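Novice: Sequence first, then the predicted structure:
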Amino acid sequence: MNRSAHTSPVSPDAPDTSAGPASGRRVVRIGTRSSPMALAQVERVRAELTALEPGLEVEVVPVTTSGDRWQGSLAALGGKGAFTKEVDQLLLSGNVDLAVHCMKDVPGDRPVPAGTTFACYLERDDVRDALIHPGGLTLDELPAGTRIGTSAVRRIAQLARSHPHLDTVPIRGNANSRLAKLAAGQADALLLAYSGLERIGETARAAEILDVDTMFPPIGAGVLGLQCREDDAATTELAGRLGSPGTWRQTTAERMMLHVLQGHCNSPIAGFAADLPDGRLHLRAMVFSLDGKVAVQAEETGPASDPVLLGTSVALTLLRQGARELIEASADTA
């Protein structure tokens, strides 16, 4: 990390003691999860911010979230918000000016915390999943009974549907810790986000990068969101300059679809939006039963100027096909 960036662990409840450096240079404090991947993501944000404003000083404030500490089902902690709430607290308390979130970890069934807003979404990374197998086998080459380490219900349902001869075993933690658990024999193979492997410099570990028809991605895959306080116009304006209009359209459509479905952390919901060469926006989504035996899907194309309408329309199509029953059934097993 370059010398203009500092890393300072802090409690979400700590008082705001930052008054800025005596030099009067502008300081932006960024809140983040403390995992190696999260810190790599923040380094990307730091580099892009300082390229915009070379005199800027960036202070990184990592926090270990309840989702990182807990090794059981996320449903027991109230869902994916377990990865974001402590970082949100840092932002709301004024201990940081900006929060960096993986949008796949930001709940879609409830609004973002009052008083905060997403200033932008960065240019999207790869949305695909990767298979990590020490012997280099592909998914189709794995023998019956191979233990695939994953706790994502989206992946579990799709594996049960496409490769029922394989077994899944629960495995949680950041990407580095999952790779360590694989090495320790807790699983025979792993499924991880390929973009995550890129961020930690471990792409060589991927035996296969799965196309989206083989393993449909989660909502918000490969997207980093920069969250600010609504009353902090200066930071919101600065962060907003990093945004990708295409990623904004895609993520808005996906998250509106998820919001209308009222999907939760135990819902096997997958989908992604993409810009088409003709300028329109395409959204495809699927909802599965937990055992993968039932799936409903919908895809539509609409004007890029109205991603909210596209997301709503796809969600309503899924609901007409029975998505609500599948989501409620998955909630009953949480």
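Specialist: Sure thing, it's come through. Residues are numbered from 1 along each chain as shown.

Novice: drop to CA atoms for contacts and neighbour counts, all remaining ones
Specialist: Noted.

Novice: Is V58 located within a helix, as I assumed?
Specialist: No. Per DSSP: H, G, I helix; E, B strand; the rest coil, V58 lies outside any helix segment and is strand.

Novice: so it makes contact with R46?
Specialist: Yes. With contact defined as CA atoms under 8 Å, V58 reaches R46; the gap is 6.5 Å.

Novice: So for these two, which residues contact both of them?
Specialist: A5 (CA atoms under 8 Å, 6 or more residues apart in numbering).

Novice: which residues of the stretch 201-334 of the chain fall in helices?
Specialist: Under the criterion DSSP state H, counting those that start in this stretch, the stretch 201-334 of the chain contains helices at 233-240, 245-261, 307-320, 323-332.

Novice: my bad, the stretch 1-150 of the chain
Specialist: 36-52, 66-69, 85-92.

Novice: can I get those in TSV with distance to D278?
Specialist: Formatted as TSV, these follow (distance: least, CA to CA, whole Å):
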stretch	distance to D278
helix 36-52	30
helix 66-69	41
helix 85-92	38
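
Novice: Can you add distance to L318 and mean neighbour count and give those helices back as JSON lines?
Specialist: Shown next, in JSON lines, are these (distance: least, CA to CA, whole Å; neighbours: other CA atoms under 10 Å):
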{"stretch": "helix 36-52", "distance to L318": "33", "mean neighbour count": "18"}
{"stretch": "helix 66-69", "distance to L318": "29", "mean neighbour count": "17"}
{"stretch": "helix 85-92", "distance to L318": "29", "mean neighbour count": "23"}
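
Novice: Nearest to G225, out of these?
Specialist: helix 36-52 (10.1 Å; CA to CA).

Novice: The closest one versus helix 233-240: what angle between them?
Specialist: Interaxial angle of helix 36-52 relative to helix 233-240 (axes from the mean of the first three to the mean of the last three CA atoms, to 10 degrees): 100 degrees.

Novice: try this one next to it:
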Amino acid sequence: MERQEEPGGVVRLGTRTSPLAMVQARSVAARLEELANVRVEVIGIQTAGDRHRGHLGELGGKGAFMREIDRALAAGRIDIAVHCLKDVPGDVPRPDGLVFAAYVERDDTADVMLFPMASKVQRMADLASAARVGTSAVRRRAQLGRIRPDLRVEYLRGNVNSRLGRLDAGEEFDAIVLARASLARLGIDRAGEVLDIIPAVGAGVLAVDCRRADLDTVELVRLLDHEDTRRCVSAERAMLHGLQGHCNSPIAGHARLERDGRLALRGMVFTRDGSEFVHSHEWSAPDKGEDLGAYVAGDLLHKGARDLIDGIPN
């Protein structure tokens, strides 16, 4: 049954239970309450990805952060959901009946390398050979491999605070890599080195999901939509879909609107260690994001991206 939003009604917003996810959801809730005469209740939903402590590939990839939330939304237990777009797989169709009605204005996309509080090292260039760097992202691993193939890049999962705690303990890692936006959203002011690497597809973007048939809620959520962010996302996601990579595929993609108004998209696909890669950088009219993404995907495939993707076990 379609749920009608009445003035002063309550909108139930579902999200993961991690501290970062809750902060992000509350920011979306506050913005929606500013824009419309509604009250938003944030509901935490623990996902399989949050419960699992091993490699995400064992659960089928990043979709493990979404399945329980998708089911709650489809079943009407929540009205909207907030996801980090970079955690939305590109090779798995979204559930029928759900739609991303808003992409919140893109935040910082930078990756930052952090060092133990007690360490005198403050730059990647100063890390010793075979220094241990923690990250869970295959995209970061590959690009670090291009810059410093002598480093030992090791798998690191957990929420931001737990990762920082393990770093500062000084026993496991000499550095870790995190999204700078996650530190800012959590109010963590910590010095680090911004890395010159291409972000993940959807980096820095919060996507707000709802039931397609719930027209009143779709209209409400669209108040949060940022047109330029949607244009960039359309290009990045079209590229990702065209490549049909899996959760272990090191794929990077970033779209931006140039000063002349054109939409630019850079895409890269790597081997696991970054020793081989293909690259594409193209432009289009700002309203042709999907066409641009499809073109860049085709260009990358023409240059050998399929062999790189298929050469990495899923």
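Specialist: Structure's in. What do you need? Because the structure is a prediction, the values reported are computed rather than measured.

Novice: After superposition, what's the TM-score, could you say?
Specialist: Overall, the chain-to-chain superposition scores 0.95 on the TM-score scale (TM-score structural alignment, normalised by the length of structure 2); 309 aligned residues with a CA RMSD of 1.8 Å.

Novice: Which stretch among the helices of the stretch 201-334 of structure 1 is buried most, on average?
Specialist: helix 245-261 (a mean of 23; mean count of other CA atoms under 10 Å).

Novice: Give the aligned range of that one in structure 2.
Specialist: Using TM-score structural alignment, helix 245-261 of structure 1 lines up with residues 227-243 of structure 2.

Novice: what are the ranges of the strands in the stretch 1-150 of structure 2?
Specialist: 10-15, 39-44, 80-84, 98-103, 111-114, 132-135 (DSSP state E, counting those that start in this stretch).

Novice: Minimum distance to G274 of structure 2: which of these has it?
Specialist: Using CA to CA, the nearest of the strands of the stretch 1-150 of structure 2 to G274 of structure 2 is strand 132-135, at 14.8 Å.

Novice: Give me the mean deviation of that closest one from structure 1.
Specialist: In this overlay with structure 1, the average offset of strand 132-135 of structure 2 from its partner residues is 0.7 Å by mean CA distance after the TM-score superposition for structure 1.

Novice: and for that strand, what are the contacting residues?
Specialist: By CA under 8 Å, 6+ apart, strand 132-135 of structure 2 touches 141, 151-157, 172-178.

Novice: Swap in 10 Å and give it another go.
Specialist: With CA atoms under 10 Å, 6 or more residues apart in numbering as the test, strand 132-135 of structure 2 has contacts from 113-115, 124, 127, 140-141, 144, 150-158, 163, 166-167, 171-178.

Novice: Show me those that map onto helices.
Specialist: Taking DSSP state H, the ones among these that sit in helices are 140-141, 144, 163, 166-167.

Novice: Got a ChimeraX select line for the buried ones in these?
Specialist: Applying 16 or more other CA atoms under 10 Å to those, the buried members can be selected in ChimeraX as follows:
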select :140,141,144,163,166,167
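
Novice: from the ones in helices among the contacts of strand 132-135 of structure 2, which single one is nearest E6 of structure 2?
Specialist: R163 (42.6 Å).

Novice: Would you confirm that that closest one contacts R157?
Specialist: Yes. Under the criterion of CA atoms under 10 Å, R163 of structure 2 makes contact with R157 at 7.2 Å.

Novice: and D68 of structure 1, what pairs with it in structure 2?
Specialist: Taking TM-score structural alignment for the superposition, D68 of structure 1 sits opposite D50 in structure 2.

Novice: any idea how far the nearest residue to that match once chain neighbours are set aside lies from G57 of structure 2?
Specialist: The shortest distance from D50 of structure 2 to any non-neighbouring residue, by CA to CA, 6 or more residues apart in numbering, is to F65 (6.8 Å). For F65 of structure 2, the distance to G57 of structure 2 equals 12 Å [CA to CA, to the nearest Å].

Novice: These two - which one has more neighbours?
Specialist: F65 (24 against 14; other CA atoms under 10 Å).

Novice: What's that one aligned with over in structure 1?
Specialist: Aligned partner of F65 of structure 2 by TM-score structural alignment: F83.

Novice: What residues does that match make contact with?
Specialist: Contacts of F83 of structure 1 (CA under 10 Å, 6+ apart): 32-33, 64-69, 74, 77, 101-102, 105-107.

Novice: Next, count neighbours for the aligned residue in structure 2 for R172 of structure 1.
Specialist: Superposed on structure 2 with TM-score structural alignment, R172 of structure 1 falls opposite R157. If you count neighbours by other CA under 10 Å, R157 of structure 2 ends up with 17.

Novice: From Q262 of structure 1, how far out is the alignment partner in structure 1 of P93 of structure 2?
Specialist: The equivalent of P93 of structure 2 in structure 1 is P111 (alignment by TM-score structural alignment). P111 of structure 1 sits 11 Å away from Q262 of structure 1, going by CA to CA.

Novice: Comparing these two, which residue is more hemmed in?
Specialist: A direct count of neighbours by other CA under 10 Å for P111 of structure 1 and Q262 places Q262 higher, at 17 against 11.

Novice: Hmm, R110 and the more buried one touching each other?
Specialist: Yes. With contact defined as CA under 10 Å, Q262 of structure 1 reaches R110; the gap is 8.1 Å.

Novice: got a list of what the residue mapped onto C102 of structure 1 from structure 2 touches?
Specialist: Using TM-score structural alignment, the equivalent of C102 of structure 1 in structure 2 is C84. C84 of structure 2 makes contact with 15, 21, 24, 65-66, 103, 202-208 under the criterion CA under 10 Å, 6+ apart.
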